[in-house]
Each structure stands twice: as C-alpha cells, then as structure tokens.
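Peer 1: Quick one: sequence and predicted model below, then my questions.
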Amino acid sequence: MGNSESRQTVTASRPPLAKLHIAVLMGGWSNERPVSLMSGEGVAEALEERGHKVTRIDMDHSVAARLAEAAPDVVFNALHGVPGEDGTVQGMLDLMGIPYTHSGLATSVIAIDKELTKQALVPHGIPMPGGRVVHRDELHAADPLARPYVLKPVNEGSSVGVAIVTANSNYGNPISRDVRGPWQEFEELLAEPYIKGHELTVAVIAGPDGPRALTVTELVPKSGFYDFDAKYTDGMTEHVCPAQIPEHIADLCKSYAVQAHKALGCAGTSRSDFRWDDEQGEQGLFLLEVNTQPGMTPLSLVPEQAKYCGMAYGELVEAIIADALARTGGKADGADGERSGRNG
C-alpha cells in the first residue's frame, strides 16, 4: 500500500505582507489552554522574526479592554476550544471592528458542534458516521449503540474527553457511573459507531485562488488511540506524511476536506479528520470532524503538512493573516485599507 502523490509546492501568490501590529490571542480557560499557549507563542515568535510588532494577549475576561488598548491591525486567533473557537470571540471581534484570522462567527458555531456539522455536511455528500446525541444518564442504563462505539463531547476539540467503549472495556456493562470517563464531565455526549482502521487528516489553506488541500497524514499512536495525550505528547504518535495509502483514497480525503471547508464557510485554514477502514475501500472512509482553528504547535499537523509542501512556518502564519486582511479590507500589502470588521 502506498501513496504515489507527487509533492506540490505551495507558492505565495499574494504580495509581501506589510509590517503590521498583530495581537496574538492565546490561552483562555478551556481544556486546550496549554495547547493554545504553545500555538500562540510559536505564532508570535514567527511574526517577530519577520519584523512585525506583536502583542501577546492571554485570554481572560478583560480581553475586550486589552484589545481596545492595543489597537492592533489584526488579531491572530490562536485559541482552541470555548470561547475562542465557538463563535464567542469571533462575535466580539466583529463588534469591535477588528479583523481576525480563521473562521467567522456562524462557521465557528456550527463547526465546533459535531452534530450541527453532520447536518451541514452530509447533505453535500460527505460521508460521516451515524450515531446520536445521548444524555449521560442514558449510558448508565443501556448502551446507546452496539459495541464497539465512540463517545465524545458534542463541542470540544483535540480529542478531549473521547472514550472507545468495547465489549471488553473496563467501563462496565452498562457503563458504571464510578468509572472515569467523559460522562463525568459532560452532560451530553455524541455516540458514534467505532470505525476501525486508519486515522487520517488533511489540512486546507485558503488562498487568492480558493482553498486547497495540502496532503494526507496518517496518525499512528504508539499505544491506545489518538486521544488528547497522544496528540500533544512528543513521541506518542507517529506522523506518516504523506500517508502511505492508495492514491485514490488520498485524493478522496483531500476532495472531502475542501468540500467541507467550503460548505461550512471556513476561512484561513482548517483541518479535516478522517477514519478509513481499508477493508471497505472508498465506502470505509468517513469524515469525523472539521477543526476551524487547528493547532500551530511544533507537533501540529497543519505546519507539518505545509512544510512538506514547501511552505515554511512563518510563511504559513503570514498567509493566514493575509487571508484575514483580504476578506476584511485590512492593510495587507503596504496600503491602508478600510477596516470593515467582517470576517468569515
């Protein structure tokens, strides 16, 4: 099994980015705070190396006042999870008239909710797993689906709170209230059939000629499955980039990722995560979710795929900012533009 995909270089078709004052919004109080801090610091350092003025803002409840005082040309939104990824911060920035990176309010509201994402994407012919939303109390009475199945929070990212319930799991049958799991933290969970096989992901980057998929990476955890710890602990997961899968499966992944990016109205960059059961061929490929604000840490997948395609980390960061400014009439190429505050 191999992917004969030829490496395509990502070329910058925009003029050089003017020197800007950029506020990097990071941290916050979600479960993904540590990841966001790493993403934000990486972005800030790359921008400073390229001559931009950077104001680092660790998200707290005074964020609006701090942004007003800083008065940046644009905000790089490096937040992950609520409230930086669910439309809350996007709405605030819209009201303040400050351009910002990544997706806008409506897209963020839909994409962070896995059930809403299904409702938006399945009608476009993008295959996603079945399943249903269950209240945690239901789990302790009977299984919502035949085992094995997956339980995940409806509106969290980075595989936070994901559990795989198998016939031989130590969760009990039915699931015990006393056993540690996402049912202790989240009131509602999405139950989906477990799809065996390969964990695949595709980065999509917006550009002047429209969004394009970069490549496909396969994620191979050293043990267990690709959960939060496997994502962000060095050495716990092997990234096979590009994935060694048939070319037609790689092309299908990239096609679905671009379709999802467009259908949801994503901006800047997105990352689509898939599971593929190779015994089922094309029928075994399912989109799991679309991340509208993928990580930008040293272990993150979007920078890794961009590098494979010939785009340095700093170029990637500037391309995301240029996209935000192009959509809002901001200052991108040295000329001052009228700032509209509309994004996504």
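Peer 2: Okay, I see it. Bear in mind the structure is a predicted one, so any value in this text is a computation, not a measurement. Residues are numbered from 1 along each chain as shown.
Peer 1: drop to CA atoms for contacts and neighbour counts, all remaining ones
Peer 2: OK.
Peer 1: how many other residues sit next to Ala68?
Peer 2: 11 (other C-alpha atoms under 10 Å).
Peer 1: pretty sure it is in a helix, no?
Peer 2: Yes. Ala68: assigned to a helix according to DSSP: H, G, I helix; E, B strand; the rest coil.
Peer 1: For the protein, which segments are assigned as strands?
Peer 2: Secondary structure of the chain (DSSP state E): strands at 21-26, 53-58, 74-77, 132-135, 149-153, 163-165, 188-193, 198-205, 212-221, 237-240, 269-276, 285-291.
Peer 1: mind checking how far the fourth one is from the chain centre?
Peer 2: In this case it means strand 132-135. Chain-centre distance of strand 132-135: 23 Å, with C-alpha atoms, centre = their mean, to the nearest Å.
Peer 1: ok, second structure coming up, stack it against the first:
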Amino acid sequence: MNDNKKRFGKVAVLYGGWSAERPVSLKSGAQVLQGLLEAGVDAQGIDAGRDIIDVLKAGHYDRVFNIMHGRGGEDGVIQGALELLGIPYTGCGVMASAISMDKLVTKRLWLGMGLPTPNYRVLTAESDFDAVVAELGLPLMVKPVKEGSSIGMTKVKEANQLAAAYHKAAECCPVVIAEQWITGQEFTAGILDLTPLPLIRVEVPGEFYTYDAKYISNETQYHCPCGLTPALEAQLQQLALSAFQAVGGSGWGRVDMMLDNKQRPWLIEVNTNPGMTDHSLVPMAARQAGMSFSQLVVKVLETTLV
C-alpha cells in the first residue's frame, strides 16, 4: 500500500466539470476515488470548476486522474491546462482528446485512412433534408458532434422527423451530423495502455444505446465474452486499436463499433475518458481480463508514470 503512495505521490481525481455529462462524471469520479484509496493511493477527489487551475496549483499534486466527461474535460481543454502546469495526467493528450470529442473530425480522419465508418452528411438549418434522406436512406442517426453519453441523439425513421431531430441536436452543439444507420450488433472495445480488452456486446431493449440505457436501465444486457469466434474478436480488437491510434490515442480509452448483418465492422466513435460507473463498460471488460476495479484504476494511473 505504501508503495503506491510512493509511486504516484499526491493524486487529484478530477470529476464533475461543467458539461452535459456532469452527472455521469460525478458517479465515475466517486468510483475511481474509492478504487484508488482501496489500493493505498494518496488520492483526493476534486469537483472541477472554472477555478480548477488555481485549485491544482494550491494543492501541489503530483499527478491527475482525469475522469471528467464531455466538453471541458475530454476535449483537450483540461489537458492543455495540465500541460501548462506540468502535471502528468491520465488519458489522451490535447490533440487526441480534441479530435475524439469531435465526431465529425474523427470520421473524416478515419475515412482518410481507409477505416470503415458509416456514411454521413453535415446538417444545417438550410439543409435539404429530403435530399439527405434520399442519399443516406432511412433510418438515420442524428447526433451533435461534441456530446457524449448519447445526449441529443435521435433515431429518425421517417423523413418528416429529420428537421426536428436536427433542431434537438443543434441545441446541444452547433455542428450536427446525420449518419447512415447500421443494422447489426453493437460492440465496445476498451483500450488499456495500447492493449485491447475483451470485447463487450451490448444488447439494448430500445431503439439504440440511449442515455437511460447506458446509466439507468437494468434491462440493457452486456455480453462478455461477446460470443464472437476468437478470430473475429481479435480482428475487431485490432480494428479498435487502429482507430484509437489513428486519433493519436494514448493511456486508455474505449472504441465503439457495429458489426452489420453481413459481418462487416463499422467504427462509431472513440471515448477518451470512458465512464467508470457501476453501469460502465471498461470495468466489465477488465473483470473479464482478470482485473478488479481497484487494479484497473491503478493500471490507468500507471500510464502517467514516465
């Protein structure tokens, strides 16, 4: 136990923040803090506000476990501040965080590298919505490009629903995309120090993996082992790692993907600070790999050691 205090020094666990994902981050932070304390780490929880730089300076912390979700915490902003302060931190750096938080930039990067991701169109208030439907087909997924946890997303099943879905997403973020709907199975791959964790197959009771399905419902089913053949699972794990490295990912993260009915994979998004609540996926995958939650958070923290 004392070894972890010596190895890591004084650790600030940053959670909360000011994004729409604040409630989830508060839960993640509480879990992470408890896990680190159980491992004997000298950790202190901080509900991050706009004065976070002053708080970190005053606290004389040796490193940061960043578990803030969404804008401010997962988009390169806090990462840039920590770089200026010279404090090592968990998760991706400034560039990878900024890219991954922007679903549009991520998709453009993947497409430029020949990685499979669903076709899309950027929507504006002046968009010809009928033309978008004609090109991409129905159903469609409409999403704000800089929100996580499925906030602001809508599955559009009829053409006359697209305008309303756009306006709902635009309330969360000025840039909105409509994405080709993929029918098939949903998988997620945790990445820990550039090693993929066992895949999880997510089975949701509703239309898609909504906020409620992620954090509230007890009807969502998680399958780990995922049920794929070892060869196919390994193929998807490698694709997830390639997608993570494409955005410059480091430390840890999670890649979400679909496997369509013809067994073709499609990359959906990268999460650079995945949820760590009792409903979250990376801890489930870590358990399958033989790691307790406390061991997992210590391994994440180890990625800050230089």
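Peer 2: The structure has been received and is ready for your questions. Since this is a predicted model, take the numbers as computed values, not measurements.
Peer 1: Kindly reformat the strands of the first structure as TSV containing mean neighbour count.
Peer 2: Shown next, in TSV, are the strands of the first structure (neighbours: other C-alpha atoms under 10 Å):
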stretch	mean neighbour count
strand 21-26	25
strand 53-58	19
strand 74-77	25
strand 132-135	16
strand 149-153	22
strand 163-165	21
strand 188-193	22
strand 198-205	24
strand 212-221	22
strand 237-240	17
strand 269-276	24
strand 285-291	23
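Peer 1: which residues does the residue nearest the centre of the second structure contact?
Peer 2: Centroid-nearest residue in the second structure: Asn271, 2.0 Å away (criterion: C-alpha atoms, centre = their mean). Residues in contact with Asn271 of the second structure (C-alpha atoms under 8 Å, 6 or more residues apart in numbering) are 100-101, 253-255.
Peer 1: still on that earlier bit, for Leu105 of the first structure, which of the strands of the first structure is the nearest?
Peer 2: Ranking the strands of the first structure by proximity to Leu105 of the first structure (C-alpha to C-alpha) places strand 74-77 first, at 12.6 Å.
Peer 1: Residues touching that closest one, excluding its own?
Peer 2: Applying C-alpha under 8 Å, 6+ apart, the contact partners of strand 74-77 of the first structure are 20-26, 84, 98-102, 321, 325, 330.
Peer 1: Now for the counterpart of Ile46 of the second structure in the first structure: which residues touch it?
Peer 2: Aligned counterpart of Ile46 of the second structure in the first structure: Ile57 (TM-score structural alignment). Neighbouring residues of Ile57 of the first structure by C-alpha under 8 Å, 6+ apart: 23-26, 63, 66.
Peer 1: what separates the closest residue to Leu37 of the first structure other than its chain neighbours from Arg212 of the first structure, distance-wise?
Peer 2: Computed as C-alpha to C-alpha, 6 or more residues apart in numbering, the closest residue to Leu37 of the first structure that is not its neighbour in sequence is Gly27, at 4.9 Å. As judged by C-alpha to C-alpha, to the nearest Å, Gly27 of the first structure and Arg212 of the first structure stand 29 Å apart.
Peer 1: hang on, the earlier thing: aligned to the residue nearest to Leu37 of the first structure, what sits in the second structure?
Peer 2: In the second structure, the residue matched to Gly27 of the first structure (TM-score structural alignment) is Gly16.
Peer 1: Touching, that match and Ser25? I think so.
Peer 2: Yes. Using C-alpha atoms under 8 Å, Gly16 of the second structure makes contact with Ser25 at a distance of 5.1 Å.
Peer 1: first to last residue in stretch 185-204 of the first structure, what's the distance?
Peer 2: End-to-end for stretch 185-204 of the first structure, by C-alpha to C-alpha: 32 Å.
Peer 1: quick one: contacts for the residue nearest to Pro144 of the first structure when sequence neighbours are not counted?
Peer 2: Leaving aside its sequence neighbours, Pro144 of the first structure sits nearest to Ala191 (C-alpha to C-alpha, 6+ apart; 7.0 Å). Ala191 of the first structure sits next to 131-134, 144-145, 149-152 when contact means C-alpha under 8 Å, 6+ apart.
Peer 1: got it, and Phe186 of the first structure?
Peer 2: Contact analysis of Phe186 of the first structure by C-alpha under 8 Å, 6+ apart lists 136, 153.
Peer 1: if you set the cut-off to 10 Å instead, what comes out?
Peer 2: Residues in contact with Phe186 of the first structure (C-alpha atoms under 10 Å, 6 or more residues apart in numbering) are 135-136, 152-155, 161.
Peer 1: Now do the same for Val216 of the first structure: its match in the second structure.
Peer 2: Counting by TM-score structural alignment, Val216 of the first structure corresponds to Leu199 in the second structure.
Peer 1: Could you report the separation of Val204 of the first structure from Ala120 of the first structure?
Peer 2: Using C-alpha to C-alpha, Val204 of the first structure is found at 18 Å from Ala120 of the first structure.
Peer 1: err, His80 of the first structure, not the other one
Peer 2: Distance, His80 of the first structure to Ala120 of the first structure, using C-alpha to C-alpha: 22 Å.
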